[in-house]
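**Student:** I would like the atomic coordinates for the input below:
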Amino acid sequence: MTTVRPVAEADLPAVTRIYAHYVTETVATFDETPPSRDEWRAKAAAITGTGSPFLVAEEDGAVLGYAYATRYRPKPAYRHTLEDSVYLAPEATGRGLGRLLLGELIPAARLAGARQLVAVVAGSGEEAASLRLHAAFGFTEAGRLRGVGFKHGRWIDTTLLQLDLGS
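**Tutor:** You can find the predicted model right below:
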């Protein structure tokens, strides 16, 4: 059975490993160097310290994915808009864990005071699963930024998605 729960210190090695895969092997993130466990520790503390959600999906004691919501932009007027991130261990994709995580993250973001939830989906063809996942929860396309990132020798677009969480 898979459990979704808040991130804990003991989860950070798995979070670090999962994200490192996406940094080195994909264009799902524009990071080019995987953050260290200490950097993840600081990031998790910063996210949860603002009251924003950081969740993990755990099965049989193993973290198979995580999702969090952070401020969309740092300026004060954006304080009611959060941006979601969902990452799954490569061996755990296609099992509905993304849906499980995002399904828990959305109400947690609402409880954290978010009025809008934004997703910035990067890709050059392999992002279809992320787009479908967000669409299943009612996210709509708000725009596309073409060629805004350069990684692994190619220019990458981002698709902006938005979900109105109500006032």
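
**Student:** alpha carbons only for contacts and neighbour counts from here, please
**Tutor:** Will do.

**Student:** For residue 84, give its distance to residue 37.
**Tutor:** Distance, residue 84 to residue 37, using C-alpha to C-alpha, to the nearest Å: 20 Å.

**Student:** quick one: which of these two has more around it?
**Tutor:** residue 84 (22 against 16; other C-alpha atoms under 10 Å).

**Student:** so that one makes contact with residue 69?
**Tutor:** Yes: Residue 84 is in contact with residue 69 according to C-alpha atoms under 8 Å; the separation is 4.4 Å.

**Student:** got any residues that touch both of the two?
**Tutor:** With C-alpha atoms under 8 Å, 6 or more residues apart in numbering applied, the contact sets of residue 84 and residue 69 do not overlap.

**Student:** ok, which stretches of this structure are helices?
**Tutor:** In the chain, the helices defined using DSSP state H lie at 12-25, 37-49, 97-111, 128-136.

**Student:** For residue 89, find the nearest of these.
**Tutor:** Closest approach to residue 89 among the helices of the chain (C-alpha to C-alpha): helix 12-25, 5.1 Å.

**Student:** And this one, please, so the two structures can be compared:
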Amino acid sequence: MIIRKVRDTDMDALVRIYNHYIESTTITFEEDLISSEIMLERVHNIQQSGFPWLVVEMDGQVQGYAYAGSWKPRSAYRYTVEPSIYLAPDIVAKGAGKALYCKLLDTLKTQGIKNVLGVIALPNQASVALHESLGFKKVGEFARVGYKFERWVSVGYWQLEW
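**Tutor:** Next up, the predicted model:
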């Protein structure tokens, strides 16, 4: 397993992973599939903001990614980020996600970030367990704020503070 910075050549793999979650889960509230061009624009926006975007490679193939972006645009929030992590379905719960997320958190900490706010569409026990295993604490929940696949979805917030 290799964890490294994202490359422009990774976009097809990232899109394959993310589009799976768009098509078949409520983990993301995005409803329309995205292209490699859209993903590349998103990656570049995160990179231009100075935040990390990492991928995990297994057997030479990108199998997941994690990144963080500004939680809110106002400058007073500059020490707070919202992370995202997506894994290829066949490697979920095999340790790659935790290793990738730990590397992301370590990078954020060295950048001077003080708060990381995990936003989780509920229910998602795997994501809750991952966040809590890394020291995140649940700080809130918004009931029925998203609507996808003909059902309402609640969102929970988990905070990690250094």
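
**Student:** Including distance to residue 58 of the first structure, could the helices of the first structure go into a markdown table?
**Tutor:** Shown next, in a markdown table, are the helices of the first structure (distance: least, C-alpha to C-alpha, whole Å):
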| stretch | distance to residue 58 of the first structure |
| --- | --- |
| helix 12-25 | 10 |
| helix 37-49 | 17 |
| helix 97-111 | 10 |
| helix 128-136 | 19 |
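
**Student:** what about residue 54 of the second structure, neighbour count?
**Tutor:** Neighbour count of residue 54 of the second structure, defined by other C-alpha under 10 Å: 22.

**Student:** My read is that it contacts residue 104, right?
**Tutor:** Yes: in this structure, residue 54 of the second structure is within contact of residue 104 by C-alpha under 8 Å, at 7.1 Å.

**Student:** and the residue lying closest to residue 89 of the second structure once chain neighbours are set aside, how many neighbours?
**Tutor:** Distances taken as C-alpha to C-alpha, 6 or more residues apart in numbering put residue 17 closest to residue 89 of the second structure, at 7.9 Å, once the chain neighbours are dropped. For residue 17 of the second structure, the count of nearby residues is 19 (other C-alpha under 10 Å).

**Student:** ok, now residue 25 of the second structure?
**Tutor:** 15.

**Student:** how near is it to residue 119 of the second structure?
**Tutor:** Residue 25 of the second structure is 15 Å from residue 119 of the second structure, by C-alpha to C-alpha.

**Student:** most packed of the helices of the first structure?
**Tutor:** helix 97-111 (a mean of 20; mean count of other C-alpha atoms under 10 Å).

**Student:** Next, name the residue at the spatial heart of the second structure.
**Tutor:** residue 84 (1.1 Å; C-alpha atoms, centre = their mean).

**Student:** Translate that one into the numbering of the first structure.
**Tutor:** Residue correspondence, TM-score structural alignment: residue 84 of the second structure in this structure matches residue 85 in the first structure.

**Student:** my guess is its match meets residue 72, correct?
**Tutor:** No: if you go by C-alpha under 8 Å, residue 85 of the first structure and residue 72 don't touch, sitting 11.0 Å apart.

**Student:** what sits in contact with each of residue 54 and residue 104 of the second structure?
**Tutor:** Applying C-alpha under 8 Å, 6+ apart, one finds that residue 54 of the second structure and residue 104 are jointly contacted by 66-67.
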